[in-house]
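Asks: Okay, sequence plus prediction incoming.
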Amino acid sequence: MEVVQSRRERLRAQAAEEIKSIALRLLAEGGPDAISLRAIAREMGMTAGALYGYYATRDDLISTLISDVYTALVDRVEAARDAVPEADPAGRIIAWGETVRAWAVAAPAEFRLIYGDPVLGYRPPPGGPAATAALRACTGLVGLAVAAWPQAAELQTIGQTTWSDFDADLVAHVRADFPDLPPAALALALRMWGRMHGLIALEVYGHLRPQAQDPAKLYHAEMLDLVRSLGL
């Protein structure tokens, strides 16, 4: 049954979206610390008190932004991954990484919000929507590692890994989804994450362009090397 919003509900939803849109613009223009409820209220022609009816604190707004950004990113990378057949784990890994890079280059402020600059004074609520979205992204990467594991397992000989090496909440979630997964496979997923994001971070923060004329080409070569290192 379709739920019809009242005019008041529609206006409230539009205002909430405008608040987030302005916050993201402030983020892009001045970095995470530029996000201010007072600045947003002033731009919208509202009092700060009225804005608190939408977000009780700046941290609530930032948590919502992080959750929205993370969720949109994961929706995008999952769609790119799923466009590649499951029988091609190498192609799925490359699709994931290439999609993250394309998003980050197009939306550097959003990348910095969730993967880069900490917001001064921000304290994320435990178990909030932002944490849920981040966990979903991590689980997706673990799924990529699981698909690669039959070929990669013989090549993962560096160090001894145990479940105690990782965050307990992450381990509980991962083992619930992948009960047969060894701890070395989770370590592999995190190392894959590092390789995917390393060049992206250099590019977003302006450290790569002076040295590389074509960062996209360099990144693609890194993704090819990643899957080859997994025996794929």
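Replies: Arrived safely, thanks for sending. Residues are numbered from 1 along each chain as shown.
Asks: C-alpha only now, for contacts and for neighbours.
Replies: Fine.
Asks: neighbours around the residue nearest to Val174 when sequence neighbours are not counted, how many?
Replies: Nearest non-adjacent residue to Val174, counting by C-alpha to C-alpha, 6 or more residues apart in numbering: Thr139, 6.7 Å away. Using other C-alpha atoms under 10 Å, Thr139 has 19 neighbouring residues.
Asks: Over to Pro125?
Replies: Neighbours around Pro125, by other C-alpha under 10 Å: 12.
Asks: And the helices in the chain?
Replies: Ranges of helices in the chain, per DSSP state H, are 7-30, 37-44, 48-51, 58-82, 89-106, 108-115, 129-152, 168-177, 183-204, 215-229.
Asks: Show the contacting residues for the nearest residue to Leu144 once chain neighbours are set aside.
Replies: Counting by C-alpha to C-alpha, 6+ apart, Ile93 is the residue found nearest to Leu144 once chain neighbours are left out, at 6.3 Å. Neighbour list for Ile93: Arg81, Leu144, Met223, Val227 [criterion: C-alpha atoms under 8 Å, 6 or more residues apart in numbering].
Asks: Pull up the gap between the closest residue to Pro108 other than its chain neighbours and Glu222, please.
Replies: Leaving aside its chain neighbours, Pro108 sits nearest to Val204 (5.9 Å; criterion: C-alpha to C-alpha, 6+ apart). Distance of Val204 to Glu222, computed by C-alpha to C-alpha, to the nearest Å: 16 Å.
Asks: What of Leu232?
Replies: According to C-alpha to C-alpha, Leu232 stands 14 Å off from Glu222.
Asks: this is the other structure I want to compare:
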Amino acid sequence: MTAAGARARVRAELTREIVEAARRHLATDGAAGLSLRAVARELGMASSAVYRYFASRDELLTALIIDAYDALGEAAERAEEAVERADLRGRWLATCRAARTWAIANPHEYALVYGSPVPGYAAPERTIGPASRVGELLCRVVADGVDAGVVDPAPDGPGADDLLVPDVVERFGLPAGLGSRVVTAWSSLYGAIGFEVFGQTRNVVADHERHFDATAHRLATLVGLP
């Protein structure tokens, strides 16, 4: 290995260690309390050394956010890929269940991306792609249903998609008219997951898994999946 290659390998390893330490701090301090100095202390590094890998707390937060979105997206994509392509409702349910399973297993990372905004932090544009992975997957299932002739693409009413950002329907590969309905289902999915992860359904829901499955089925019906 060349000297340059060795340096790159060491840098990649230290970057990974910093991110993993920061992820642990999410569990104890929350995203708003994340501190590069605290991460440096845990790793036995000078704070100045950490700044050579991440120029600011916000840059480290961005890395954590992208990692969380990508991990969630990968879990959903693996689950959806395992289902027969013609089984549209099965693909939808697999995506929803995988998102819930990941969130329950990683509550602090879920809170980072779907909980309270971090004061003073503005997510950069490069988080948009990772953040869209699950939504794009759900849209693909619906679009496949339209292509197969089993999902009615008729809009909910005149101007239904006018409520959305221009071109978002085309960007997600949906026919005009379905966008608003799918966004409602998408946001309802994360609402159901968030209520469970953050304890809002404690003493309300007796069987969270079955309740979530019923919710996912209702959302599949909402978007017209057979």
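Replies: Yep, it's here. Because the structure is a prediction, the values reported are computed rather than measured.
Asks: tm score of chain vs chain?
Replies: Here the superposed chains carry a TM-score of 0.88, computed using TM-score structural alignment, normalised by the length of structure 2; 223 aligned residues with a C-alpha RMSD of 2.4 Å.
Asks: related to what we said a few turns ago, you'd agree the residue nearest to Pro108 of structure 1 is up against Ala102?
Replies: No. Under the contact definition of C-alpha atoms under 8 Å, Val204 of structure 1 does not touch Ala102, with a separation of 10.9 Å.
Asks: Looking at the two, which is more packed in?
Replies: Val204 (20 against 13).
Asks: Structure 2: which residue goes with that one?
Replies: Using TM-score structural alignment as the criterion, Val204 of structure 1 maps onto Val197 of structure 2.
Asks: wait, what's in contact with that match?
Replies: Ala103, Ile104, Pro107.
Asks: Return the closest of those residues with respect to Pro158 of structure 2.
Replies: Relative to Pro158 of structure 2, the closest of the contacts of Val197 of structure 2 is Ala103; by C-alpha to C-alpha it sits at 36.3 Å.
Asks: So that closest one versus Asp147 of structure 2, what's the distance?
Replies: Distance from Ala103 of structure 2 to Asp147 of structure 2, by C-alpha to C-alpha: 31 Å.
Asks: if you count what's nearby, which of these two comes out ahead?
Replies: The residue with more neighbours, out of Ala103 of structure 2 and Asp147, is Ala103; 22 against 13, by other C-alpha under 10 Å.
Asks: Check the gap between the more buried one and Gly194 of structure 2 for me.
Replies: 8 Å.
Asks: now do Leu88 of structure 2
Replies: 25 Å.
Asks: Who has more neighbours out of those two?
Replies: Counted by other C-alpha under 10 Å, Leu88 of structure 2 and Gly194 do not tie: Leu88 has more neighbours, with 24 against 21.
Asks: residues in contact with the most centrally placed residue in structure 1?
Replies: Centrality entry for structure 1: nearest residue to the mean C-alpha point is Tyr70, 4.4 Å, by C-alpha atoms, centre = their mean. Contact analysis of Tyr70 of structure 1 by C-alpha under 8 Å, 6+ apart lists Ile114, Ala130, Ala133, Ala134, Ala137.
Asks: didn't the last one look like it was pressed against Arg76?
Replies: Read it as Ala137 of structure 1. No. Under the criterion of C-alpha under 8 Å, Ala137 of structure 1 is not in contact with Arg76, lying 10.8 Å apart.
Asks: and the nearest residue to Ala99 of structure 2 once chain neighbours are set aside, how far is that from Thr221 of structure 2?
Replies: Leaving aside its chain neighbours, Ala99 of structure 2 sits nearest to Ala76 (5.9 Å; criterion: C-alpha to C-alpha, 6+ apart). Between Ala76 of structure 2 and Thr221 of structure 2 the computed distance is 20 Å (C-alpha to C-alpha).
Asks: Among those two, which residue is more densely surrounded?
Replies: Shown here are Ala76 of structure 2 and Thr221; by other C-alpha under 10 Å, Ala76 has more neighbours (26 against 13).
Asks: so who does the residue lying closest to Thr99 of structure 1 once chain neighbours are set aside touch?
Replies: Among residues not flanking Thr99 of structure 1 along the chain, Val77 sits closest, at 5.8 Å (C-alpha to C-alpha, 6+ apart). Residues in contact with Val77 of structure 1 (C-alpha under 8 Å, 6+ apart) are Ala95, Trp96, Thr99, Val100.
Asks: Is it possible to mark the buried ones in these?
Replies: The neighbour-count criterion (16 or more other C-alpha atoms under 10 Å) marks Ala95, Trp96, Thr99, Val100 among these as buried.
Asks: Go through these and say which is closest to Leu170 of structure 1.
Replies: Trp96 (20.7 Å).
Asks: Wait, Gly173 of structure 2 touches Asp144, no?
Replies: No. Checked against C-alpha under 8 Å, the pair Gly173 of structure 2 and Asp144 is beyond contact range at 9.6 Å.
Asks: mind listing what the equivalent of Ala184 of structure 1 over in structure 2 touches?
Replies: Residue pairing (TM-score structural alignment): Ala184 of structure 1 is matched to Gly177 of structure 2. Shown in contact with Gly177 of structure 2 (C-alpha under 8 Å, 6+ apart): Pro153, Ala154, Pro155, Asp156, Gly157, Gly159, Ala160, Asp161.
Asks: Same question for Gly143 of structure 1.
Replies: By C-alpha under 8 Å, 6+ apart, no residues touch Gly143 of structure 1.
Asks: That one -> structure 2?
Replies: Alignment note (TM-score structural alignment): Gly143 of structure 1 maps to Arg140 of structure 2.
Asks: do you know how far its match is from Arg37 of structure 2?
Replies: In terms of C-alpha to C-alpha, Arg140 of structure 2 sits 43 Å off from Arg37 of structure 2.
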